[in-house]
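J.: got a predicted structure plus its sequence, pasted below:
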Amino acid sequence: MTATLRLAEELIARPSVTPRDEGCQALIAARLQRLGFVCETVESGPADFRVTNLWARLGTGRQPTLVFAGHTDVVPTGPLTAWASDPFVPSHREGKLFGRGTSDMKTSIAAMVVACEEFLVAHPQPGIDIAFLLTSDEEGPAVDGTVVVCELLQRRGERLDWCIVGEPTSVERTGDMIKNGRRGTMSGKLTVKGIQGHIAYPHLAKNPIHLAAPALAELASTVWDQGNAFFPPTSWQISNIHGGTGASNVIPGTVVIDFNFRFSTESTPEGLQQRAADLLQRHGLHPGTGYDLDWTLGGRPFLTPPGTLVQAVRAAVMAEVGIETTLSTTGGTSDGRFIAQVCPQVIELGPPNATIHKIDEHVALADIEPLKNIYRRTLEHLATQAGTGG
């Protein structure tokens, strides 16, 4: 059993369903402290939803800094009877490691830690700082996790140059895809107001569903932007509609529409909100009297164009597994959206993601050591670049 696999299994065995950490970060901190890292635990959130965060740094802060970032929390297991084996007892079958968090993302964290251990044995004075940012609030609301640590680092003026988030980004094999950005996400809750009444007397009522329908049709057909070389066009999608009392003979007084923008760097939250308001106005819906609209900005888009970090990761992937990695911004959001506000270059790289959040989540054993080696090789490339002033 390799050191990476052993540590991954130790982490998987801890039932750290969000927001619980169950000692994962303490286990990691103990190993990092032996390497000379200064470790700091940052707790946040209410007593009944306490979040544990770990910030660990090796170095003085005066050198370029690479941050390894990730989360120790996992999603709930679902029905235990549906699993072929206990999700918190790591098991091997058919060349795969099974357990909750194998792919998302305890294997990545183990690979990062062991990569650093190996790198520092070979390079005790690496010429770069190395840091870890771990949270137990990525699978949850994500309000007391990475964002809290990033705000703390920003207040301190701590230097961050590059960040690798260990999200499972690969498709068929480790290293075939990395995320060099993510779309922004913004949700809206639109409440269109009408007048409730008997469905047989529509002249005495005002049907809010009818009022909303033309505007919804235009919102759905609007081209918000064309995207760019890295991002697809911004999309607008309805997730829920609720209106009515449950009776078939009552015109409802309101209809509530939940929707979401996934937006590229070609659009801004402020611009999308204004365009939506203008569209509603054109359809005779006025704020306050005709509708209420509450916005929730989940995260702004971020993009790391090809540069020092992307080149280092690409070179590491080629050297380790012999493939040209694909750059992508597809998929959902990650904590990279928070880190990108304080770090200029952020990418995501982890194992294949086919089974994340599923029953019998697993990762191929053959994918584990290559992932660790890619992280180590990236450290080597960045240290060489820093040493040559590149």
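T.: Sure thing, it's come through. As the structure is a computational prediction, the values presented were derived from the model and not from experiment.
J.: can we go C-alpha only for contacts and neighbour counts from here?
T.: Will do.
J.: list the buried ones in whichever helix in the chain runs longest?
T.: In the chain, taking DSSP state H as the definition, the longest helix is helix 368-388. Buried residues in helix 368-388, counted by 16 or more other CA atoms under 10 Å: 368-384, 386.
J.: for residue 267, helix, strand, or coil?
T.: Assigned by DSSP: H, G, I helix; E, B strand; the rest coil, the conformation of residue 267 is coil.
J.: please compare the first structure with the one that follows:
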Amino acid sequence: MRNDVPDPVPLAQALIRCRSVTPADDGAMAVLEAALAPLGFACHRLRFGEIENLFAIRGEGGPHLMFAGHTDVVPPGTTGWTTDPFGGEVRDGLLFGRGATDMKGGVAAWISAVTDVLARRPDLPGTLSLLITGDEEGPAVDGTVKVLDWLRDQQKIPDCCVVGEPTSKAVLGDTIKVGRRGSLNATLTVHGTQGHSAYPQRADNPIHRLVRVLAALTGTPLDQGTEFFEPTTLQVTSFDVGNPATNVIPPSATARLNIRFNDRHTEASLTAHLRAALEAEAPRHELAVSCSGEAFLTQPGPFVAALQAAVLAETGQAAKLDTGGGTSDARFIARFCPVAELGAVGATMHKADESTPVAELRALARLYARVIEDVLA
């Protein structure tokens, strides 16, 4: 186990003290550039729309290992904090502040790891880079997606990528995320014929039709899951008619639903499934779909094995490969290269009094140092 990695806490504190609630940057990228430039990184500040992004790169040739993270945070909320959400206070062995866990602490730990590795191995082969966005917690349209397009144009796409999201569940290193479910939102609108409820034969009740559509969609599971993914879930999240009267059959009815899907499905296949259910019960209908990300899976191989070996050597944990949870920017990176997520315990992310143990943050820096050396080896 390494004991000489530079302390990541001061850098994490400096980042926390930037009030970078999406889309604000408040100096966070400047803090990172000041830390990376002296290490020999060429820093590219990339602004798209309102969003500040940073791509920093050092070295040349392969393998090219990229770290991806974000400095934007969710709002702190108005209650529940016992300290300044942007103070970066250390108290009772914990570093407090919005982003301490998700994920300014992880960004600081990676830079501490890089500092350590380069100090010991200035001739480190290959290429190291960092993609840091300010748009992960927001719409995610002017951040990682745009930077990846820029990297493609610059021919700087990495060979593999570690995303520093707080993936550990109980103890550091117990979980590596090698995929994420996709997420699809859909609005289903069924049109009928308005009429008096006492004379239903003169109307066409769209509610009845839409209920049958939803019964068909929810009555049969979409799948039973896969080796790495849980079963796909379809949840109806809203049903609206907008009818204040009790004796009027409305002209239309609308439902919204969310599907969290595994790699047996795509946006296109699920859209076709929804449309088929509508067409079976509702001749007149509308379907609007938006997909925030397709499901992806990084198959176990040399990259994932190197991460697992580093975790075992540094923490003693036999990391479980997992695909649960929501979405992350890894869904965009997966289009270009193998990607896995490895980071701190995420118990307090997005909560009041978000915090991370100082000892764990230092251990994460040591783990990342081993990851860098093992993957580039």
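T.: Good, I have the coordinates. Every value quoted in this text rests on a predicted model; they were computed, and no experiment measured them.
J.: where exactly do the helices run in the stretch 151-300 of the second structure?
T.: Listed in chain order, the helices of the stretch 151-300 of the second structure (DSSP state H, counting those that start in this stretch) span 206-219, 267-281.
J.: now check the second structure for the residue matching residue 232 of the first structure.
T.: Counting by TM-score structural alignment, residue 232 of the first structure corresponds to residue 230 in the second structure.
J.: re the thing from before, of the helices of the stretch 151-300 of the second structure, which approaches residue 101 of the second structure most closely?
T.: helix 267-281 (31.4 Å; CA to CA).
J.: centre of the chain to that closest one, how far?
T.: 27 Å (CA atoms, centre = their mean, to the nearest Å).
J.: do stretch 181-201 of the first structure as well
T.: That offset, for stretch 181-201 of the first structure, works out to 27 Å (CA atoms, centre = their mean).
J.: show me which residues of it are buried.
T.: Result for stretch 181-201 of the first structure [16+ other CA under 10 Å]: buried residues 181-194, 196-197, 199.
J.: out of the helices of the stretch 151-300 of the second structure, which one sits most buried?
T.: helix 206-219 (a mean of 18; mean count of other CA atoms under 10 Å).
J.: what span of the first structure is that helix aligned with?
T.: The aligned range for helix 206-219 of the second structure is 208-221, by TM-score structural alignment.
J.: in the stretch 51-200 of the second structure, which spans are strands?
T.: 51-59, 64-70, 90-91, 94-96, 127-133, 160-163, 175-177, 179-180, 182-191, 195-196 (DSSP state E, counting those that start in this stretch).
J.: who does the last one touch, helix- and strand-wise?
T.: For strand 195-196 of the second structure, the helices and strands in contact under the criterion 3 or more CA pairs under 8 Å, 6 or more residues apart in numbering; DSSP states H and E are strand 248-249.
J.: now the strand it packs on on the first structure. Mean distance?
T.: Strand 248-249 of the second structure differs from its equivalent in the first structure by a mean of 3.2 Å after superposition (mean CA distance after the TM-score superposition for the first structure).
J.: ok, the residue nearest in space to the middle of the first structure to residue 141 of the first structure distance?
T.: Closest residue to the average C-alpha location of the first structure: residue 334 at 1.1 Å, with CA atoms, centre = their mean. Counting by CA to CA, to the nearest Å, the gap from residue 334 of the first structure to residue 141 of the first structure is 12 Å.
J.: can you check which residues contact both of the two?
T.: Here residue 334 of the first structure and residue 141 have no joint contacts, going by CA atoms under 8 Å, 6 or more residues apart in numbering.
J.: contact partners for residue 324 of the first structure?
T.: 176, 314, 317-318.
J.: what helix or strand is it on?
T.: Under DSSP states H and E, no helix or strand contains residue 324 of the first structure.
J.: alignment lookup: it to the second structure.
T.: Per TM-score structural alignment, residue 324 of the first structure is aligned with residue 318.
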